[in-house]
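Chemist: What follows is a protein structure lacking sequence information:
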């Protein structure tokens, strides 16, 4: 890919935007080296990587990429025997730790069944090196200082230093608190000069203290004196400091040798971390521009849906559909200047370069981009004062160079082809150049304001005219691309709107040839037809929406009517049943009276007549049938993720998570997840609304076995607080009433940070330090509400 076309299409500005989304210096370095590829397989792999990272960001929100440094110079210097500084060693340990945190993050993604073949392929090369990290962290603090724990000898020396320093201070403090101190001292303080403790003595009292003068004030009135009584103590202190420095150097040399032994592994890790940071920078950039992954081909076919120029602000840019490579291979965009023609060809050029560099493009899903071997662009005012070239000459130099290399695997963008010279000759040259490029099979988009090129689009197969819409009423371009409609100059209409006399305009029309007027009339007719078609389509869409609304309302009212009807019929039936039941009771009472009368008065009433009379009463009772409520029979519902089901073989209820094959589903029963054959699943129903409010997919499997303790020892401050936040959320989801956070005693910074975070957390009831048997102040016990 020619570097000149990258500059012409402003691909360098795309890289500048991408740099903002990288998290580390090594990620930014990769982004700065970004360049399009011409290999379809490589481009497809890059697009897959970016899409995988975009999916991770969509579902997880972020990825832990903090604490990564460019440690390549440190590792190489250690390899050749150089001694590293404490700060350099700290950066190496931090980078190793960052790699391990990132590896754990990807392990969790795999546990939650993320499909990330390309990203995992990179992560498999990452080497953990926990021993080297622990060795450095044991000796070097988070701020790059050598810790007392680095060696027993260093701890002893520093204890001696602190003891001797206390003695010196005690001596000097007794001197500055004496009764004469206020008179003889400029200030009652102890300070340091040349790494030795001194006091500020007034010039006239220098002989009262003796000792060594190390410095004086700018006025000369104050001398900084090391009194004779502390000279020997200061000497002892200096000797201890020299011993400390020698021991620190010994420790640094030992650690540097350990780093040198792992140089190869460290360089591999840097390469992997840089690649992961770079891939996720591309994913973040795609999110920022609302990009999508395009389909790729090597057949020169381009289909951009609602494509936008990525360098124009989102509230100003106009989206356009651009097609090329199927029915036509050349688009000729005609029309006046400042109408948006250049923006259109830059959009397709930039989208092509971005796609071939593995970036998602600012277009809708379903877009397709070809991978071209060459992309050529001749755009803008190429006038060169240094080479004494006019605009036309500069354009021709570019075009001559393009014609040397263009072939059927090329995308060629011409802006104002043939401009800068005599219109008739320029139009003829433009047509000839288009013919040549078309014969070679290249995909071409050219802009021009020559009317002769409008006819070129009609006369050549595989070539189509296009224009950028111009609103004559507002005298402003709309920047909307109209493929199939050639552009008009609109000069007469604009002049009329601006107030030019009709007589002048009509006189101007008389100078236009009949053919030109005919073409202009045809274009105007096409534009009017297109506008009418768009208006009709909008009206049809509005009618369709209204019809659907009326249809839904009618369905709802019909359903309510039948439900009301069924309810009234049921009430009437129940009332009738009550009346019949009352009648039956009265009849039974009558029969009972008759039977009693027969027994008492020997009335001539047969028993079988009584039974028949009661039977006739029962037969007169109507059977009440409840009407069915559903109006429309629903087809049997298929199993969907989130459904409540019963696993027949276990006899347990659970919820469907997702389909894992044609015949198997993943089902969660309590805290267990298992694959179950569809034939072994009985559908109970859709999830209840309150359950649906928290989708199952948002609950990670690890949350069901959260540890009761979180160990933060060895973690950096920012990473530690991030882990605390996530751990508290996990513990709350697991339903724990109490957990412990182990932060160690150390300097107290991490302990204070954890305490402050817990104090402001709405779900924390209270927190306290551990008891003597729980770890003391190195542990914080948290109780939840």
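Modeler: Structure's in. What do you need? Keep in mind the model is a prediction, meaning the values are calculated, not measured. Residues are numbered from 1 along each chain as shown.

Chemist: only C-alpha atoms for contact and neighbour calcs from this point on.
Modeler: Noted.

Chemist: any chance you could map the strands in the stretch 651-785 of the chain?
Modeler: Ranges of strands within the stretch 651-785 of the chain are 652-659, 664-669, 672-677, 681-685, 709-711, 738-742, 764-769, 779-784, based on DSSP state E, counting those that start in this stretch.

Chemist: Enumerate the positions of the longest one that are buried.
Modeler: Spelled out, that is strand 652-659. Residues of strand 652-659 classed as buried: 653-659 (neighbour count, 16 or more other CA atoms under 10 Å).

Chemist: go on, the third one?
Modeler: Neighbour counts over strand 672-677 (16+ other CA under 10 Å) mark 675-676 as buried.

Chemist: what do you get for the last one?
Modeler: Within strand 779-784, the residues scored as buried using 16+ other CA under 10 Å are 779-784.

Chemist: Ok, the fourth one next?
Modeler: Across strand 681-685, burial judged by 16+ other CA under 10 Å covers 681, 683.

Chemist: how far off strand 652-659 does that strand point, in degrees?
Modeler: Taking axes from the mean of the first three to the mean of the last three CA atoms, to 10 degrees, one finds that strand 681-685 is oriented at 100 degrees with respect to strand 652-659.

Chemist: got the angle between strand 681-685 and strand 664-669?
Modeler: Computed by the same axes, to 10 degrees, the angle between strand 681-685 and strand 664-669 is 60 degrees.

Chemist: Now stretch 584-600: buried residues?
Modeler: Counting neighbours by 16+ other CA under 10 Å, one finds that the buried residues in stretch 584-600 are 584, 588, 591, 595.

Chemist: mind checking the SS state of the third one?
Modeler: When you say that, I think you mean residue 591. helix (DSSP: H, G, I helix; E, B strand; the rest coil).

Chemist: And the closest residue to it other than its chain neighbours, which helix or strand is it part of?
Modeler: What sits nearest to residue 591 in space, not counting adjacent residues and going by CA to CA, 6 or more residues apart in numbering, is residue 610, at 6.8 Å. Using DSSP states H and E, residue 610 falls within helix 607-619.

Chemist: also this one, for the comparison:
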């Protein structure tokens, strides 16, 4: 990637912001080395890994990456036989623990059916060194102190240390509590000098205690003396301390050797954690700037929706749509200074660099960017006093370098192309340079002040004019990019708003050619039309969203209604069944009582009379009507036939049977729709009368069945009416009782023409618009006499 482009587009500042989201020095080091990739497959993979990390951040909010350290130097020292310090071993244990936590975290997420193939591939490389971690933590605490539990010998030595220190303090404290101590000691305290216990004695009483002088005060009036009576105890204490230190050294050496045994596993852990820290830093940064993952291509297409410059605060930056590389490969942006032209260039260039580095871009979902071999930028004033280069010369040096390198897979950004020299010559140079770069197939955006370049986009294929909007009322730029609209001069309008005399302005207008005035008026009209179109487009989007929401709500309510209906029917059937069972039980009880009476009282009740009584009781029980869907109005079961009119109960819609699909399933025509419906979900309505002379539904002279609907969408008016006339004749020959004509909604002209024709047709009995399930006003239902 071109170094100068990275500098002028401020990619380094993006990396500085990104570093703030890394959790360890490992991640920060990888960010410092970050450069955009030019390999398409690699960029796609980088974007995919960032997207996976963004998914994790969205679900969990954060990741367990604390406690990660750069232990590569520690590993290297342990391998060559060096003894690691307790603090270094603690960092190794902490890093091992962090790797285990991260591995478990990602695997648990994956088990929750979250697709994380790249992150899973990363953590799969981690080998949990649990034993090494536990051995280190068993021997050393988090502050780097070797614990008593590290070995039995160390515990014993420290117990001896504490016992000896206690005896020494007791001896010294008895000395400072004696009757003479108050006048001989500067202070009644026990202190330590050179790791030995001493007491502060006044200069004149130095010989009273004997022993060894270890230190004196700055004034020389106080001596810190180790009394003779505790010299031997202090010597014993020092011996134990030496043994303690030797044991600590042995423990650290042993742990260092064990660390060296896992050199390769620890290096893998470090590499994986560095990658994960880097990946999640990208995701966190993307969340901060409200970025999204762009779709990447290798065909030079750019489509950024509501793109923002990532280095400008979100509440200040103006979002713009930037399209390039599909219908046109060059954009020429004109407009006033401070209008946002340069920001537009930098937004596109920086978004391209970010995407190729695997970063998400500050734009709406669905944005698309290309992977370029190089991004070139000539932006800013590069005047160099040391090299005796003017502004024009410095720009030209850079442009020459670009022209020597650019090819079809390059993105080129020119800011104020041709500026800094004679306007006429500068405009000619700008046109020539644009021609050269455009000819090579590169993607180009150039900004300019020259009016000659406004016509550039009209004279060349694949070139588009654009401008940045300026609000004359507020005398300020809106920073909004207008694609397809060239910039115009606002000098006269601004001067008028600022109070310049109208006569002076009119005089100035007279010095401008009529062609220029006409062009400015045309551009102003284009700007107004574009603003209106954008407003209407936004309104249409809002209406579409509302309609989609209403549609979803209606679908949901409909499903809930049918679920509730089915539930209520099942409940009613269960209740009815319970009533029947109770009635039968009661009947059985009555029969038993009657038989008992006959047996006991010898009542004259005959068996056949009991049977008749039981039959009457059964008939008196409530009848559960299992289904009336297949019964006609006369109460007889109807055998369905093609052409029958039925009511589809699940949709509460009328339809016509087309053909049997299986033993209990039919294809039903409901308006313009055909669907499979089971017989149990249909109710018979009627059978259309058949004309005896034409029993077949085959049109004479044809060998295909006439469809029950005619689709006119996309047809020209005259052709559509001819098709309607022929179709009505075919439908009448096929003896159809009704047909559907699909004309769509559109402007209404086709619908009106079709309905006028049908109203005047002698065989048409009635026409109506389709119902909600039949297509609404986009369909006309025709019924024949």
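Modeler: Yes, it's here. Nothing here was measured: the structure is a model prediction, and the numbers come from that model.

Chemist: What segments of the stretch 201-350 of the second structure are strands?
Modeler: Along the stretch 201-350 of the second structure, the stretches classed as strands by DSSP E, counting those that start in this stretch are 212-216, 222-226, 295-297, 302-307, 320-324, 330-334.

Chemist: quick one, which of those strands is nearest to residue 765 of the second structure?
Modeler: With respect to residue 765 of the second structure, and counting by CA to CA, the nearest of those is strand 302-307 at 53.6 Å.

Chemist: what about that closest one, how far off from the first structure?
Modeler: Strand 302-307 of the second structure, aligned to the first structure and superposed, deviates on average by 0.5 Å (mean CA distance after the TM-score superposition for the first structure).

Chemist: quick one: contacts of that strand?
Modeler: Counting by CA atoms under 8 Å, 6 or more residues apart in numbering, the neighbours of strand 302-307 of the second structure from elsewhere in the structure are 319-326, 347, 361-370.

Chemist: circling back to that earlier point, out of the buried residues of strand 652-659 of the first structure, flag the one nearest to residue 725 of the first structure.
Modeler: Proximity of the buried residues of strand 652-659 of the first structure to residue 725 of the first structure (CA to CA) peaks at residue 657, which lies at 26.6 Å.

Chemist: Mind telling me what that closest one corresponds to in the second structure?
Modeler: In the second structure, nothing lines up with residue 657 of the first structure, judged by TM-score structural alignment.

Chemist: pretty sure residue 657 of the first structure contacts residue 665?
Modeler: Yes - the pair residue 657 of the first structure and residue 665 qualifies as a contact (CA atoms under 8 Å) at a distance of 7.5 Å.

Chemist: quick revisit: redo the strands of the stretch 651-785 of the first structure as TSV? Include distance to residue 578 of the first structure.
Modeler: Conversion of these to TSV gives the following (distance: least, CA to CA, whole Å):
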stretch	distance to residue 578 of the first structure
strand 652-659	42
strand 664-669	48
strand 672-677	51
strand 681-685	37
strand 709-711	68
strand 738-742	61
strand 764-769	60
strand 779-784	58
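
Chemist: Residue 275 of the first structure: which of those strands is closest?
Modeler: Closest approach to residue 275 of the first structure among the strands of the stretch 651-785 of the first structure is made by strand 709-711 (29.7 Å; CA to CA).

Chemist: give me the stretch of the second structure that that closest one matches.
Modeler: No residues of the second structure are matched to strand 709-711 of the first structure when aligned by TM-score structural alignment.

Chemist: what does that strand contact?
Modeler: 724, 727, 739-743.

Chemist: Just checking the distance from it to the centre of its chain.
Modeler: Mean C-alpha position of strand 709-711 of the first structure versus that of the full chain (CA atoms, centre = their mean, to the nearest Å) differs by 29 Å.

Chemist: about what we covered before: would you list the strands of the stretch 201-350 of the second structure in JSON lines and tack on distance to residue 179 of the second structure?
Modeler: Rendered in JSON lines, the data for the strands of the stretch 201-350 of the second structure read as follows (distance: least, CA to CA, whole Å):
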{"stretch": "strand 212-216", "distance to residue 179 of the second structure": "22"}
{"stretch": "strand 222-226", "distance to residue 179 of the second structure": "19"}
{"stretch": "strand 295-297", "distance to residue 179 of the second structure": "90"}
{"stretch": "strand 302-307", "distance to residue 179 of the second structure": "87"}
{"stretch": "strand 320-324", "distance to residue 179 of the second structure": "90"}
{"stretch": "strand 330-334", "distance to residue 179 of the second structure": "98"}
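
Chemist: Which residues does stretch 63-82 of the first structure contact?
Modeler: By CA under 8 Å, 6+ apart, the residues outside stretch 63-82 of the first structure that reach it are 23-26, 57, 83-84, 88, 91-92, 94-95, 97-98, 101-102, 105, 253, 256-257, 259-261, 263, 266-267, 270, 273, 277, 719.

Chemist: Repeat that for stretch 215-227 of the second structure.
Modeler: Counting by CA under 8 Å, 6+ apart, the neighbours of stretch 215-227 of the second structure from elsewhere in the structure are 186, 193, 196-203, 206, 209-214.

Chemist: now do stretch 357-369 of the first structure
Modeler: Outside stretch 357-369 of the first structure, the residues that touch it by CA under 8 Å, 6+ apart are 34-37, 43-44, 46-47, 50, 282-283, 286, 289-297, 300-310, 351-352, 354-355.
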